[in-house]
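> Just to be clear, the model below is a prediction. Sequence and coordinates:
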Amino acid sequence: MTIRVLLADDQAMIRASLRIILEDQPDIAVVAEAGDGVEAIEQARRTDPDVCLVDIQMPRLDGIEVARALAGTPARVVMVTTFDLDEYVYGALRRGAAGFVLKDAGPRLLVEAVRAAYAGDALISPSITLRLLRHLADRGARTTARAPAPPLSARETEIVQAIARGRTNQEIADELFLSLSTVKGYVSGIMDKLGARNRVEVVAWAWESRLVDPG
């Protein structure tokens, strides 16, 4: 099936670049574009995309409010931005965003974020994941370890540690000599066990459970 994507960014050049990257993939089609947040919501309701790539800072309505407005629809929102400030990350995830990717993360990660969102997963740029881990480390002295979740297997523990270091599913597959589909299955099972909604929550659990060293 073809993944239908809406692009929302106030810079036409950025939208054009994203379109070129995505439409180079045989399973992705850009069905609409928007230059501001209000137009993004209107286009999403008109064209019924599977995934919306939305910039954080746009005229009339920002990306976080777009994510909030589309939270009750089938469309999955992935934030694509040059900004990685904590308030944006936390705000976007709280509003139901299905991913958070920096514009300089590279084409492969952008495509993987679209496919992950379509599959019902969430992907966060590795650089953001690592910085959030450091944020958790900074407050670690004021918190106690979380009660253990249902036991993880040795392989599941390896994958949690890789996620906490910012690895993508493909990178985990390459490092552990597994197929991509096998890694996706492990990640889905891990999130179910931990009750995690996205990869950032897996990272938080890994730190609080002392499975990783943020250094």
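Okay, I see it. It should be emphasised that the depicted structure is a prediction, and the values quoted were computed from it without experimental measurement. Numbers count the residues shown, from 1 in each chain.
> From now on I want contacts and neighbour counts done on CA atoms only, so please keep to that.
Will do.
> ok, the most centrally placed residue in the chain - contacts?
For the chain, the residue nearest the mean C-alpha position is residue 99 (2.1 Å; C-alpha atoms, centre = their mean). Applying C-alpha atoms under 8 Å, 6 or more residues apart in numbering, one finds that residue 99 lies in contact with 77, 78, 79, 93, 113, 117, 122, 123, 124.
> Structure two is appended below for comparative analysis:
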Amino acid sequence: MSQAKPFVAVVDDDESVSRAIKRLLRSTGLAADTFKTGNDFLDMFDSIPSYRPACIVLDVQMPGLNGLEVQQRLAGSGIPIIFITAHDDAVVRDQALAAGAAGYLRKPFNDEILIKAVRSAIDPAPKP
């Protein structure tokens, strides 16, 4: 059975942010799908059992389900989540990390830090 190439799901209601992250990931050899809302992502995730991103870059504040609610719905999936937010709130950050988030970055973030966080989330074992 062939293994599909790992990809990242980017969930952010700001299309320009989603596009920029998708381009950034693509420039490093990673594929990415973008979603405007947590509901859009969860619809795809729930309806297609084979749809499993290697990592999710998830905005905290979005219309409909917020990032923390999406994280709760994905609990037990084993998919690493990296949160991104323009409104850093220590309580939200602590809640996201306590629930197992692989990272929490404040917008605007450094591209290299995002790439490092995604690569670490996808392949946490350091290479010799």
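Right, received. Where do you want to start? Keep in mind that this is a model prediction, so the values were computed, not measured.
> Quick TM-score on the pair, please.
The TM-score (TM-score structural alignment, normalised by the length of the second structure) is 0.84; 122 aligned residues with a C-alpha RMSD of 2.0 Å.
> So the counterpart of residue 118 of the second structure in the first structure, which state does it fall into?
Here residue 118 of the second structure is matched to residue 114 in the first structure, going by TM-score structural alignment. On the three-state scheme (DSSP: H, G, I helix; E, B strand; the rest coil), residue 114 of the first structure is labelled helix.
> how close does residue 114 of the first structure sit to residue 181 of the first structure?
16 Å (C-alpha to C-alpha, to the nearest Å).
> Tell me how many other residues crowd the match of residue 118 of the second structure.
28 (other C-alpha atoms under 10 Å).
> what do you get for residue 29 of the first structure?
If we define neighbours as other C-alpha under 10 Å, then residue 29 of the first structure has 17 of them.
> In the second structure, what sits opposite it in the alignment?
By TM-score structural alignment, residue 29 of the first structure lines up with residue 31.
> Tell me which residues touch its match, please.
Residue 31 of the second structure neighbours (C-alpha under 8 Å, 6+ apart): 5, 6, 7, 8, 22, 25.
> Report the secondary structure state of the first one.
To tie it back to what came earlier, the one meant is residue 5 of the second structure. Assignment for residue 5 of the second structure (three-state DSSP): coil.
> what's the closest non-adjacent residue to it?
residue 31 (7.9 Å; C-alpha to C-alpha, 6 or more residues apart in numbering).
> buried sites along the longest helix along the first structure?
Longest helix of the first structure, by residue count under DSSP state H: helix 180-194. Within helix 180-194 of the first structure, the residues that qualify as buried are 183, 184, 186, 187, 188, 190, 191, 194, counting by 16 or more other C-alpha atoms under 10 Å.
> so where do the helices sit in the second structure?
So, for the second structure - with DSSP H - the helices run 15-27, 38-47, 67-73, 90-98, 111-122.
> Turn these into CSV, including distance to residue 60 of the second structure.
CSV is the format used below for the helices of the second structure (distance: least, C-alpha to C-alpha, whole Å):
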stretch, distance to residue 60 of the second structure
helix 15-27, 13
helix 38-47, 10
helix 67-73, 4
helix 90-98, 8
helix 111-122, 15
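> what's the spacing between the equivalent of residue 10 of the first structure over in the second structure and residue 29 of the second structure?
In the second structure, residue 10 of the first structure lines up with residue 13, judged by TM-score structural alignment. Separation of residue 13 of the second structure from residue 29 of the second structure (C-alpha to C-alpha): 24 Å.
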